[in-house]
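Asks: The following block contains a protein sequence and its predicted model.
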Amino acid sequence: MAQDWLIELLKGTGKFFLHPIFYYLLFMAAVLGVSRVKRERSNFHIRAENAYFELRQLLPIGILIGLGLSVLTIGVGLVVPMAAVIFVAFFTVLWSLTTKVRLLSPGYTIGFAFFVTLLAGSREWSIPFFSDILNALDGEIYPSIAALLALLVIGEGILILKNGSKGSSPKLIKSKRGQRVGVHEVKRVWMLPVFLLIPGSAIQIPFEWWPVFNVGDQAYSLLLVPFAVGFHQQVQGMLPKEAISILGKRVIALGIFLVLFSVGSYWIPTLSIAVVALAIIGRELLTLSQRLSEENLPFYFSKRNHGVMILGIIPDSPAFKMALGVGELVTKVNGTHVHDEQGFYEALQRNRAHCKLEVIDTNGEIRFVQRALYEGDHHELGILFVQEEKKWDTKAV
């Protein structure tokens, strides 16, 4: 029996690379990276992270979270019909066409797939190529979809908390008063590969005590499914890491609530409908509350009278090696007080071999950083500032 499970595991993993969503998410991540670089070059004449950054973030942490979710889903015996997997893929593509990356949250893709699966089962739809799959739908299977959705919402929250603020992109916008200000934007897509138990002719339950819900003598197989997790947040009133961390924790809390609520749906199946509805509404309310909260806060990355605010740092630049951080305020350059971008550059050019900065960090404490400058180093340290729109003759890097 262990051999049968190993075979199914290998077959399910192999089908992962045949799943069109796997390649579609690779394409989406590449598009997001290219569009970000174009915007950064438009704002600053230089990009921060390279165009492959979003691709590099697509899978690594998602694999670890997906492995943990796989252990949970198989361990408690969540059985998900193939029809639901197909509908999730359909809504992943559909919502992505809106260009709103946040709609790729599991709350929206799996949530709407749940209701379409429910409708297809109750109306006995006949869809070409999928008639057998739809005919096999069982009303007792829907609580498992709701429970899977709840677990994936927790996975989404962990991704936001651990990876959301990494490489956030500096951006220049105009405030309501027409002033040039800075914000940070994260527009990212992640992939969560999760092993699912799919009803069908495959391996049998190896032990009588195996905790599979509502399956009975039904055979099933293992399938590694790539779930999309989209995320988009613009931060204006605080440091990116703080703002994104708050949202991540709230999404995790929502997922935990949904998990607890979904347990009751195994005794009262109709509760699964409420769980999915709460997932969609709850995720939308979290996005709305975050957006309203940001709009009511003053701009964090704006011009200051007693220094210049660091909006971004170019990776591997002198500023990066000096451990300068986003949100820090540079007050002195080579002993000279600076109040704007032009003053910063003028003070920097007074000593081409050495640079000493006085910085107020994000905790309000003063620190000094210095570094010898070498031939080939970025001539302006690699710092991105909030700049006036008319100053395109001065490169802000």
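Replies: Looks like it arrived, so ask away. If you're wondering where the values come from, they're calculated on a predicted model, not measured in any experiment. Residues are numbered from 1 along each chain as shown.
Asks: use CA for all of it now, contacts and neighbours both
Replies: Noted.
Asks: Spell out the residue ranges of the helices in this protein.
Replies: Using DSSP state H, the helices of the chain run over 2-16, 20-44, 53-57, 60-75, 82-96, 106-123, 131-135, 142-163, 240-263, 271-295, 318-321, 341-348.
Asks: what helices or strands is the fourth one leaning on?
Replies: So that's helix 60-75. Judged by 3 or more Cα pairs under 8 Å, 6 or more residues apart in numbering; DSSP states H and E, helix 60-75 is in contact with helix 142-163, strand 180-203.
Asks: Tell me the buried residues in it?
Replies: Buried positions in helix 60-75, judged by neighbour count with 16 or more other Cα atoms under 10 Å: 61, 62, 63, 65, 66, 69, 70, 72, 73, 74.
Asks: quick one: it to helix 142-163, angle?
Replies: Angular relation of helix 60-75 and helix 142-163 on a 0 to 180 degree scale: 150 degrees, by axes from the mean of the first three to the mean of the last three Cα atoms, to 10 degrees.
Asks: what's the answer for the first one, then?
Replies: Following the same axes, to 10 degrees, one obtains 70 degrees for the angle between helix 2-16 and helix 142-163.
Asks: hold the first one in mind and look at this next one:
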Amino acid sequence: MFPFLQLIPITLQAFLQTFIDPAYLFLYLVVCVIIAIQYNRMEKLRENFFGARAGRTRKDFLAAIGYGLLGGLLGSYLVIFVGLTISGELYYLWPVAILLMMINIRFLCFAYAGGILALSNLIFGVPQINPSQILALVAALHMVESFLIFAGGHLGAVPAYIKGPEGKIIGGFTLQRFWPIPIVVLAVITGGMADGGIEMPGWWPLIMPGVEGNPQDLIFALLPLVAGLGYGDIAIARTPAEKSRLSSLFLGLYSLVLLALAVLAGHNRAVALLAALFSPLGHEAVIYIGKWFELKGEPIYVPAAEGMRLLDVLPDGPAWRAGLRPGDVITAVNGVKFTDRTEFYNLLQSSFLPPGVDYISRAAGAAKNTVIKPPEPGKAWGLAPVPESNEGRYVELLTVGPLGRWILKLWGKTSR
């Protein structure tokens, strides 16, 4: 048997047994509740656009649970394979990450907190952590996140009117996914063999330094951790599926480079400093490159030369059942052309029979015709058109937290 296969049943057993532990299960459920709240918030954002609930909260939440379990299992094998041992790093990661989140919501990512903690240890000697281990943990979690984004980052995309850097409002999607990640990691047992300890096979190299002794003679325990991963992005020049795949590629490359630097950091202080700097700066580069690709590309969801382009269509709504999809351009209702969305909806409402709609399919690139069955009284047609002009509601590209707003306010006073 290939040596690594020896750890597969052990890790799987430890992964499943963690859910029997009441304390661990409680923490996992708390994370799940927080994530469920986020998906419910996203459902309300869709309702603002369509005037009706899409009913995706339960579906998105269950998908997040399933993907999170798979990602956690894969992440467990990854951290054990590279020999990553965890001690007290997470006790420092969470408080720093939460403080950074108060400046800007995207700084909640461990890439920033991990880099800051590693730099602090390397320069000032505090806190007492192993920089290579904490950076390897950041890399491993981002590898898992890259897989999750590729598999389901586009699901449940929320239509939005987005204000670009030049102040122009364009149509697009905000991509937001959250996953509860149960993961099993290694911890060194001091003082000899203990209950739950396992002796690693002789082939296994301890890549991550931080414990003394011959790795082949050490005794380890598989301990459970709970993490929450989140993905936020925008899709303007690409469909949500295309954008999530591109983001997954960038994030995967970042995590591979960071993992390689973290491994080498245990043997060279200069490399350790480089890895600590790359953790936040490389993550910033991933975000910048992703936005650059999107903002420099040709927007998809912009007004058509004639007719009304659709930003999104409510799944299983009247328009969806009629065959309309995001990006399609409606050109006429019952053969009558219109100039704006108000006139379009007036034509729908005044139609005595189910209205016939002429449209150009984005997928087929051809003109088509369909009949939309009117919704029940008080229900929505399930259409979200692209922004026309001077939209009152839009999404800012950057979200500054309360501490960040306080800093900007203070900076404004001192710069006068």
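Replies: Done, it's in. Since the structure is predicted, the reported quantities are computational estimates derived from the model, not experimental observations.
Asks: Which of the helices and strands packed on helix 60-75 of structure 1 sits closest to residue 32 of structure 1?
Replies: Nearest to residue 32 of structure 1, of all the helices and strands packed on helix 60-75 of structure 1, is strand 180-203, at 7.1 Å by Cα to Cα.
Asks: Quick one: distance of the closest one to the chain centre.
Replies: 8 Å (Cα atoms, centre = their mean, to the nearest Å).
Asks: What's the separation between the aligned partner of residue 78 of structure 2 in structure 1 and residue 196 of structure 1?
Replies: For residue 78 of structure 2, the equivalent position in structure 1 is taken to be residue 72, counting by TM-score structural alignment. Using Cα to Cα, to the nearest Å, residue 72 of structure 1 is found at 10 Å from residue 196 of structure 1.
Asks: and what of residue 120 of structure 1?
Replies: Note on residue 120 of structure 1: its distance to residue 196 of structure 1, by Cα to Cα, is 21 Å.
Asks: Just want to know which of these two has more residues nearby.
Replies: Neighbours per residue (other Cα atoms under 10 Å) separate residue 120 of structure 1 from residue 196, with residue 196 holding more: 26 against 17.
Asks: Tell me how far whichever residue in structure 2 pairs up with that one lies from residue 376 of structure 2.
Replies: Residue 196 of structure 1 maps onto residue 185 of structure 2 when the alignment is built from TM-score structural alignment. From residue 185 of structure 2 across to residue 376 of structure 2, the span is 53 Å (Cα to Cα).
Asks: Could you identify which of the helices and strands packed on helix 60-75 of structure 1 is most buried?
Replies: Among the helices and strands packed on helix 60-75 of structure 1, helix 142-163 has the highest mean neighbour count (mean count of other Cα atoms under 10 Å), at a mean of 25.
Asks: That one versus helix 271-295: what angle between them?
Replies: 20 degrees.
Asks: for helix 142-163 of structure 1, packing partners?
Replies: Against helix 142-163 of structure 1 (3+ Cα pairs under 8 Å, 6+ apart) you get helix 60-75, helix 106-123, helix 240-263, helix 271-295.
Asks: show me the residues around the equivalent of residue 250 of structure 2 over in structure 1 that make contact.
Replies: Alignment note: residue 250 of structure 2 maps to residue 250 in structure 1; criterion TM-score structural alignment. By Cα atoms under 8 Å, 6 or more residues apart in numbering, the contact set of residue 250 of structure 1 is 157, 286.
Asks: And the one 5 residues further on, by the same measure?
Replies: Residues in contact with residue 255 of structure 1, defined by Cα under 8 Å, 6+ apart, are 150, 151, 152, 153, 154, 157, 279.
Asks: Ok, which of the helices and strands packed on helix 60-75 of structure 1 comes nearest residue 257 of structure 1?
Replies: Across these, residue 257 of structure 1 has its closest neighbour in helix 142-163 (8.2 Å, Cα to Cα).
Asks: related to what we said a few turns ago, may I see the helices and strands packed on helix 142-163 of structure 1 organised as a markdown table, with distance to residue 368 of structure 1 added?
Replies: Listed next are these as a markdown table, based on distance: least, Cα to Cα, whole Å:
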| stretch | distance to residue 368 of structure 1 |
| --- | --- |
| helix 60-75 | 35 |
| helix 106-123 | 45 |
| helix 240-263 | 23 |
| helix 271-295 | 32 |
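Asks: I'd like to know which of those is closest to residue 24 of structure 1.
Replies: Residue 24 of structure 1 lies closest to helix 106-123 among those, at 14.7 Å (Cα to Cα).
Asks: In that closest one, which of the residues would be classed as buried?
Replies: 106-118, 120-121.
Asks: Please apply the same query to stretch 48-59 of structure 1.
Replies: 48, 49, 51, 53, 54, 55, 57, 58, 59.
Asks: now swap in stretch 380-396 of structure 1 and tell me
Replies: Taking 16+ other Cα under 10 Å as the criterion, stretch 380-396 of structure 1 shows 380, 381, 382, 383, 384, 385, 386, 387, 396 as buried.
Asks: Any figure for the gap between the third one and residue 210 of structure 1?
Replies: For residue 382 of structure 1, the distance to residue 210 of structure 1 under the criterion Cα to Cα works out to 58 Å.
Asks: what's the answer for the first one, then?
Replies: Relative to residue 210 of structure 1, residue 380 of structure 1 is positioned 63 Å away (Cα to Cα).
Asks: just the fifth one next, same as before
Replies: Residue 384 of structure 1 is 57 Å from residue 210 of structure 1, where distance means Cα to Cα.
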